[in-house]
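Asks: Give me the fold of what follows.
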Amino acid sequence: MTAQLMDDEKTTETRAPQNRRRRRTGLEWLALAITVLVAVVMIAPLLLVVLNAVKSPADFSAHGPLGLPTEIYLDGIKTFWNAVDFPRKVWNSLLISSAVAVLGVLVSVLNAYALGIGRVKGRMWVLVAFLLATIVPQEALLYPLYIMFKNVGLYDTIWSVVVVFIVIHGAFGTYLLASVFGAFPKELLEAAALDGASRRQILWKVVVPVCRPTLAVLAVFFFIWTWNEFLIPLSFLVSADNQTVQVGIATLQGERIMNVTTISASALLGIAPTLLFFLVFQRTLTRGITAGAIK
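Replies: The predicted structure follows:
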């Protein structure tokens, strides 16, 4: 028993140095300091917006944008909320962004499956065309799209914006997923084919489940990109009932009825849904990025 206790003590002494936390080097401390500094720089504008959104015009005039408010002033938020019919704008943005996220990923999956696994002839040139479509300036699309939507009766409807962003984001998604599907393990495809699965079944029961993390990340990006878009919704959504949050903010600013605190309130309410969405799907983004395309 004594010998066993001595052996246990030696084992503990041997493991003790290994269990000690390794000290950070000077380079690691420098990297940590730079990371904290960058985080502060990125968070500072958001904190400044929150600070001025709950500040009265008198406080802003007396203490400036960096001064602390003497009281919580919510009239700026109420003014913006009622002036632009904010719940309606949020619903429009939510509907457009969700439709683009779902349908954009669906279009990307179908196109990429044909190009990446189906091996369409001239695949490289088709991918180059999709890549070029992602870098075309939106300003160059406005007039042709305006004429087209006028002729088909989609002008000043949310579906005009949905169609445009499905095509734009779908081109990027196709280019991205085509390379992912092109590296898909052939063994899985051959095994599914030997089991009698059709091409449709291979897509939905083999390819999509394996690539689900990548598709989830793509859907989140499509949603955020669409929510933050301004030029195309401004051009095709004329009626106040169809406008998005970003267009509503710009329209109210153009009417010159807002003070600085109301502008800050509009900025805060404009980014709050996106921030909430990001926080909700943060784990999805992390899993999709760390898991990779193919497990």
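
Asks: alpha carbons only for contacts and neighbour counts from here, please
Replies: OK.

Asks: does N92 really touch T244, like I thought?
Replies: Yes. Using Cα atoms under 8 Å, N92 is in contact with T244, at 5.6 Å.

Asks: the more surrounded of the two?
Replies: T244 (29 against 19; other Cα atoms under 10 Å).

Asks: any idea how far that one lies from N228?
Replies: Distance, T244 to N228, using Cα to Cα, to the nearest Å: 9 Å.

Asks: Here is the second sequence; please produce its structure so I can put it next to the first one:
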Amino acid sequence: MRKNLVTGLLVVLAVVTLLPFVLIVLNAIKSPDDYTTRGPLGLPSQVYLRGIVDFWERVDFGEKLFNSTVIAGAVAVLAVVVSILMAYALGIGRIKGRMWIVAVFLLANLMPQEALVYPLYFLAKEVDLYDTKLAVIIIFTAIQSAFGVYLLSSVLSTFPREIIEAARIDGANRWQVLWRVVVPLSWPTLSVLLVFFFIWTWNEFFIPMIMLISNDNQTVPVALGVLQGQRLMDITSQSASALLGIVPAVVFFLIFQRTLTRGIAVGAVK
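Replies: You can find the predicted model right below:
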């Protein structure tokens, strides 16, 4: 009885979660007349893809997709590398003031982006990186790695010392211990961070909106926001833009779903 109740509850939650996505898909493939006649909940009489094509051409969506992929991919990789290097020093190296440093990274995660945007804008202007993808990559590498360091330092603090001592007895130095022992054994956790960092960076809007003002450098969320703010679009075109905005992140998640599930399961077992 309890198992059936839990299953039913999960089914209801899944339906509630998927319903907005289903409505976006239905309205994205409706014509404006079809939407007016049948409403937002009605099934389309035919598949109408002109709204998706018009939106793609209007914002040069291929270019925005490339920008978002480059930024999110670079941030995910760099943030994981920075996180493991710093967490190795904090969790295994046991440097002095470890708890204070971890507390600083925790506070960094609590800092709202609105408080950071002006200093970041000023610094980017000073070093001639304003309105460049590199500036956004550096900013979000620092932001995401703050969370990564906080998480990984806690994980590595419980890393088996016997394995590290055995590697050192075999002649491994600190770098070899990190890359040949710690990283392979911690890969499930690192893969989870990699997926999260990519999706989080992909969905970022506020800082990219401030830092990327050129049309050639804008990301997908910024292009969607700017277009909807500047031009009047019907509801079907808005649904098409929303669909194109979330599909790449969903595809990325589905591709790495097994890696994510395996990483969470291994972390739970540990």
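
Asks: Could you tell me the TM-score of the two chains?
Replies: Aligned and superposed, the two chains score 0.98 in TM-score terms (TM-score structural alignment, normalised by the length of structure 2); 270 aligned residues with a Cα RMSD of 1.0 Å.

Asks: Give the aligned equivalent of V16 of structure 2 in structure 1.
Replies: Aligning on TM-score structural alignment places V16 of structure 2 opposite V41 in structure 1.

Asks: Mind telling me what element its match is part of?
Replies: Following DSSP states H and E, one finds V41 of structure 1 within helix 26-53.

Asks: corresponding residues in structure 2 for the helix or strand that that helix is followed by?
Replies: Downstream of helix 26-53 of structure 1, the next assigned helix or strand under DSSP H and E is helix 57-63. Following TM-score structural alignment, the aligned partner range for helix 57-63 of structure 1 in structure 2 is 32-38.

Asks: average gap between the matching stretch and structure 1?
Replies: Stretch 32-38 of structure 2, aligned to structure 1 and superposed, deviates on average by 0.8 Å (mean Cα distance after the TM-score superposition for structure 1).

Asks: Distance of the residue with the largest distance to the centre of structure 2 relative to D216 of structure 2?
Replies: Most distant from the centre of structure 2: I169, at 39.7 Å, with distances by Cα atoms, centre = their mean. As judged by Cα to Cα, I169 of structure 2 and D216 of structure 2 stand 54 Å apart.

Asks: ditto for Q144 of structure 2
Replies: Distance from Q144 of structure 2 to D216 of structure 2, by Cα to Cα: 25 Å.

Asks: Looking at the two, which has the bigger crowd around it?
Replies: Per other Cα under 10 Å, whichever of Q144 of structure 2 and D216 has more neighbours is Q144, with 25 against 13.

Asks: wait, what's in contact with that one?
Replies: Residues in contact with Q144 of structure 2 (Cα atoms under 8 Å, 6 or more residues apart in numbering) are V75, A79, F197.

Asks: What's the local residue count around the second one?
Replies: The number of residues packed around A79 of structure 2, counting by other Cα under 10 Å, is 28.

Asks: residues in contact with the equivalent of it over in structure 1?
Replies: In structure 1, the residue paired with A79 of structure 2 is G104, using TM-score structural alignment. Residues in contact with G104 of structure 1 (Cα under 8 Å, 6+ apart) are F165, I166, V167, H169, G170, G173, A219, F222.

Asks: The fifth one touches S108, doesn't it?
Replies: Translated: G170 of structure 1. Yes. Using Cα under 8 Å, G170 of structure 1 is in contact with S108, at 5.1 Å.

Asks: Sounds good, over and out.
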